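Enquirer: what follows is a predicted structure for the sequence shown.
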Amino acid sequence: MPTIMNQKGYRFFFYSNDHLPKHIHVEKAEKTAKFNLEPVELVTSKKFSASELREIRILIQNNNDLLINSWNEYFN
């Protein structure tokens, strides 16, 4: 599970056997979410509040180039 970044207590990572479409997993404590990267959209979420999901979406949007480049480097 390569961790791509840690910000504001959130860990953004891929599973080593992940699949298309390009996406990122996010966790904080016992909370988890999955967002597609192109376009940025929520796929699933467990236990995150709406305000946390908004914050995560902004973090993904602000770092989308890094996340997509990391996906491409790891999986291609």
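Expert: Sure, I can see it. What you see is a predicted model, and the numbers here were worked out from it, not measured in a lab. Numbers count the residues shown, from 1 in each chain.
Enquirer: please make it C-alpha for all contacts and neighbour counts, starting now.
Expert: Noted.
Enquirer: start and end of stretch 13-32, how far apart?
Expert: Distance across stretch 13-32, first residue to last, is 11 Å (Cα to Cα, to the nearest Å).
Enquirer: next up, a second structure to put side by side with the first:
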Amino acid sequence: MPTIHRQQGWKVQIFANDHAPPHVHLVSAGHKLVVEIASGAVLRGTDASVRALEEGRSWVRANCSLLLEEWKRIVERDDE
């Protein structure tokens, strides 16, 4: 599971062979979210995790293009 970005106690990961829609895993101590790359919508997680990882969600929204490229490189590499 490559870590795409790490900052102030949280990280953004993309898992190889993961499922659609393209998404990232935001992880910090005690909190996890699954966030859709294109929309920034939380697909899985708790309200407490959303609050704790809001900075990470902002980073995902601001770096959507980079993350979609990484998704294609990591997840869709076997589809070619």
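Expert: Received, thanks. Predicted model only: the values in this text are computed from it and were never measured.
Enquirer: test my guess that Pro2 of the second structure contacts Gln13.
Expert: Yes. Between Pro2 of the second structure and Gln13 there is a contact under Cα atoms under 8 Å: 5.7 Å.
Enquirer: tell me which of the two has more neighbours.
Expert: A direct count of neighbours by other Cα atoms under 10 Å for Pro2 of the second structure and Gln13 places Gln13 higher, at 19 against 11.
Enquirer: skip the chain neighbours and tell me the closest residue to His5 of the second structure.
Expert: For His5 of the second structure, ignoring the flanking residues on the chain, the nearest one in space by Cα to Cα, 6 or more residues apart in numbering is Val12 at 5.2 Å.
Enquirer: check whether that neighbour sits in a helix, strand or coil.
Expert: Following DSSP: H, G, I helix; E, B strand; the rest coil, Val12 of the second structure is assigned to strand.
Enquirer: surely Ala16 of the second structure meets Ile74?
Expert: Yes. Counting by Cα under 8 Å, Ala16 of the second structure does reach Ile74; the two are 5.6 Å apart.
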